[in-house]
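here is a sequence with its predicted model. Questions after.
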Amino acid sequence: MTAAAGFQFHARHYGGQPAAIRLIITGAVHGNETCGARALQRLMAQLDSGELVIRRGSLTLVPVANPLAYAKGEREGDRNLNRNLFPTADPQDFEDYAANWLCPLLAQHDVLLDVHSFSGAGEPFVMVGPRNNDGPLEPFRHEQQERALARRLGVRRFVDGWLRTYDAGVRRRIGNSSQLQTVLRYGMGTTEYMRSVGGYALTLECGQHTDPQAPEVAYRAILNTLAFLGMIDAPAPAPVAPGQMEALSMVAVYDKQHAGDRFSRAWASFDEVRQGEQIGRRADGTAVLAEFDGRILFPDAAAGANSEWYYLTRPNPAF
């Protein structure tokens, strides 16, 4: 129990065969994103009753990764848990305590499925990591395994490029100042941390927060994951067919510079935009125009000043 707020962190373990794969599934990293918690509670009832059995490997379930935010019914407790996710010797807020509990737990596993939802209307999708690389930003060596799992979750949209896009946005704002590494740490969330300790990870976005189908999307994806990894006695799910999938790469992030900045209309994730199309207006009346043809992602009309406002993506035929 943390001294910060009196909430307990809770995980449930099943199987426990250390020689096989170790999977962790998290829900409610953001407290108003409840589909993962609901799907995992449903799964735990089946596992506890013996209706479903983990035959191979080790499974850890964390239905509520951020109990303070979950109790509040809000995205954050004190801050965004899915940013600047690192252990700290001097915790300053509730999410620091959560990170000190969650990060060592993640490091004990090979694979993470992190279940989320989003505020606007839109179709479910999965966010994947980088290509295999030895670069300084996000070195990685599990591209094939990660993308193979992504194709079997039951969604048809795939998005990559989060950390490199965030990195480019930071460098655009502050250049190569002495604050660069500190600010870049803010781009690290659950999946980035998992990759940093040698595993692979996916962020599943199950639809709009209150969509009644979102928990079902989450539950289906969880069962598909267990079957694909050979952890339960079930047929392996087929991958989404190439002709049915849409792969996109995040290219640019745009900040709300002033509280008075406004969108030109109610954008939803994956709405198409054309180069030169007006996306919004700054508080001083300056038009904000699309720099290229693509799709908008995570438009946040309620964003605060100096925070992420929206992203633009481009098709990625090489996914």
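Done, it's in. Numbering: from 1, shown residues only.

from here on, contacts and neighbour counts on C-alpha atoms
Noted.

for this protein, longest strand please?
Once the chain is assigned using DSSP state E, the strand that runs over the most residues is strand 246-256.

continuing past that one, what's the next helix or strand?
Using DSSP states H and E, the next helix or strand after strand 246-256 towards the C-terminus is strand 262-263.

what packs against that following strand?
strand 278-281 (3 or more CA pairs under 8 Å, 6 or more residues apart in numbering; DSSP states H and E).

give the next helix or strand downstream of the strand it packs on.
Downstream of strand 278-281, the first helix or strand assigned by DSSP H and E is strand 287-289.

in that next one, what's buried?
Buried residues in strand 287-289, counting neighbours by 16 or more other CA atoms under 10 Å, are found at 287-288.

now for that strand, which elements pack on it?
When contacts are defined as 3+ CA pairs under 8 Å, 6+ apart, strand 287-289 sits against strand 278-281.

show me what the strand it packs on is packed against.
Packing partners of strand 278-281 (3+ CA pairs under 8 Å, 6+ apart): strand 262-263, strand 287-289.

included below, for side-by-side comparison, is a second structure:
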Amino acid sequence: MKPIRIHLLTLTLLLSTPLLHAAPDVLLSESSVVGTVSGKDVLLSDIENQKINELRIQLHDALQEAFIQHAVGQLTSDSSAYQLPAPVVINDDQIESFYMKNNLQGRGSLEKLGPMIREYMEGMAKARGQIQLYQRATLQGDVTSRLVKPKEMLLKLSVDSAYIRGNDKAQVMVMEFSDFQCPFCKRAQATVKQLIEQYGDQVAFGYRHFPLAFHKEADDAAIAVECARDQGGFEAMHDILFSQPDNLSRTALKAVAKRVKLKDLEQFDNCLDKDTYADRVANDMAAGQSVGITGTPGFIVGFHNPDNGTLEGELISGAQPANVFVSAIEKYLKGR
């Protein structure tokens, strides 16, 4: 967890301004009044943004961890009924098994990584013992916590002109922002295809453009795919362009249009030459930036409202493994 750094001005205000009231809860909630302006209450929800939300969650997690540590220490000191189990001894066979199961061969030899694996496994065993003790004390009423984890702030986004695969009426959507010259975007395509096959009509999969400035041919590639879309060739061209990220010149793009057998190649060529969909690509970029996407690939996973064409969800950055997406998708399928 990254350390929380308090801005100097904020610290000065905290030290110089008297606290008006003690909050009834340990942490502010979305409905907490943080102040008044012109006699009107200002709620935390009125001023909270994504960064503030992330910091609130980090603060909660740090406080929760510290509270558990404190509670376990005090319980084991105060009562013989609460004692931690003896330290777990990790043997060489367990270390080797962990090394092989987690495919750590590429990170170093077993001899080199063995001590770190042992320390990690012993630490995890100790943490499990502490959590089990804490949970037992909670059930018996010897520990109570007033910490309430803040809800993750959902990002709001218009589906707009996104290309949709899967069921466009699905209540859950994965919206991708990608760049055809981005190697990590190329890597993510196998995961996206896997998810489309896995979820079928349960999930809508949207695609929008986010060509990075230092990828000189990415804009043209994005426009070309939109031109192909006019003739039903979006997916075919999309797949080919991701397979040849180093060959996206306008000549190459026109050759791909012929390869995917677009019916009207003259129409495609004119569309590309006139940058017909440059505004659409720019709009996609602006939409991605508005929800905090700064690099590619970026995904928003969340609730989809097909009636008004909106998406509310959370940001997943980078070419993450499939299980990261599955965890998020399942959460929204179950109604969060």
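Happy to help now that I have it. Only a predicted model underlies this, so the values are computations on that prediction, with no experimental measurement involved.

kindly provide the TM-score of these chains.
Scored by TM-score structural alignment, normalised by the length of the first structure, the superposition of the two chains gives a TM-score of 0.23; 125 aligned residues with a CA RMSD of 6.3 Å.

strands of the stretch 101-250 of the first structure, start to end?
Using DSSP state E, counting those that start in this stretch, the strands found in the stretch 101-250 of the first structure span residues 111-118, 125-127, 157-160, 200-208, 246-256.

measure P67 of the first structure to L226 of the first structure for me?
Relative to L226 of the first structure, P67 of the first structure is positioned 25 Å away (CA to CA, to the nearest Å).

please apply the same query to A37 of the first structure.
17 Å.

Serialize the strands of the stretch 101-250 of the first structure to JSON lines and add fields for distance to Q41 of the first structure and mean neighbour count.
Shown next, in JSON lines, are the strands of the stretch 101-250 of the first structure (distance: least, CA to CA, whole Å; neighbours: other CA atoms under 10 Å):
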{"stretch": "strand 111-118", "distance to Q41 of the first structure": "13", "mean neighbour count": "26"}
{"stretch": "strand 125-127", "distance to Q41 of the first structure": "21", "mean neighbour count": "23"}
{"stretch": "strand 157-160", "distance to Q41 of the first structure": "26", "mean neighbour count": "21"}
{"stretch": "strand 200-208", "distance to Q41 of the first structure": "16", "mean neighbour count": "25"}
{"stretch": "strand 246-256", "distance to Q41 of the first structure": "31", "mean neighbour count": "20"}
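
which of those sits closest to L149 of the first structure?
strand 200-208 (8.5 Å; CA to CA).

looking at A37 and L226 of the first structure, which one has more neighbours?
A direct count of neighbours by other CA atoms under 10 Å for A37 of the first structure and L226 places A37 higher, at 27 against 20.

S117 of the first structure versus the more buried one, what's the distance?
11 Å.

the helix or strand Q189 of the second structure falls within packs against which elements?
Q189 of the second structure belongs to helix 183-199 when assigned by DSSP H and E. Under the contact criterion of 3+ CA pairs under 8 Å, 6+ apart, helix 183-199 of the second structure touches helix 322-333.

so what secondary structure elements neighbour the helix it packs on?
Helices and strands touching helix 322-333 of the second structure, by 3+ CA pairs under 8 Å, 6+ apart, are strand 172-178, helix 183-199, strand 298-305.

turn those into TSV, including distance to A66 of the second structure and mean neighbour count.
TSV is the format used below for those (distance: least, CA to CA, whole Å; neighbours: other CA under 10 Å):
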stretch	distance to A66 of the second structure	mean neighbour count
strand 172-178	35	28
helix 183-199	37	16
strand 298-305	31	25
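
of all the ones you listed, which one is nearest E312 of the second structure?
Of all those, the one in closest proximity to E312 of the second structure, counting by CA to CA, is strand 298-305 (5.2 Å).

the closest one to helix 322-333, inter-axis angle?
Put simply, strand 298-305 of the second structure runs at 20 degrees to helix 322-333, going by axes from the mean of the first three to the mean of the last three CA atoms, to 10 degrees.

may I see the buried residues of the following helix or strand past strand 298-305 of the second structure?
From strand 298-305 of the second structure onward toward the C-terminus, using DSSP H and E, the following helix or strand is strand 310-317. Across strand 310-317 of the second structure, burial judged by 16+ other CA under 10 Å covers 311-317.

let me have these in a markdown table, extended by distance to N53 of the second structure.
A markdown table is the format used below for those (distance: CA to CA, whole Å):
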| residue | distance to N53 of the second structure |
| --- | --- |
| L311 | 19 |
| E312 | 15 |
| G313 | 14 |
| E314 | 12 |
| L315 | 13 |
| I316 | 16 |
| S317 | 17 |
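
and the strands in the second structure?
For the second structure, strands defined by DSSP E occupy the ranges 33-37, 40-43, 155-158, 163-166, 172-178, 203-209, 298-305, 310-317.

turn those into TSV, including distance to V326 of the second structure.
Shown next, in TSV, are these (distance: least, CA to CA, whole Å):
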stretch	distance to V326 of the second structure
strand 33-37	36
strand 40-43	34
strand 155-158	19
strand 163-166	16
strand 172-178	11
strand 203-209	11
strand 298-305	10
strand 310-317	12
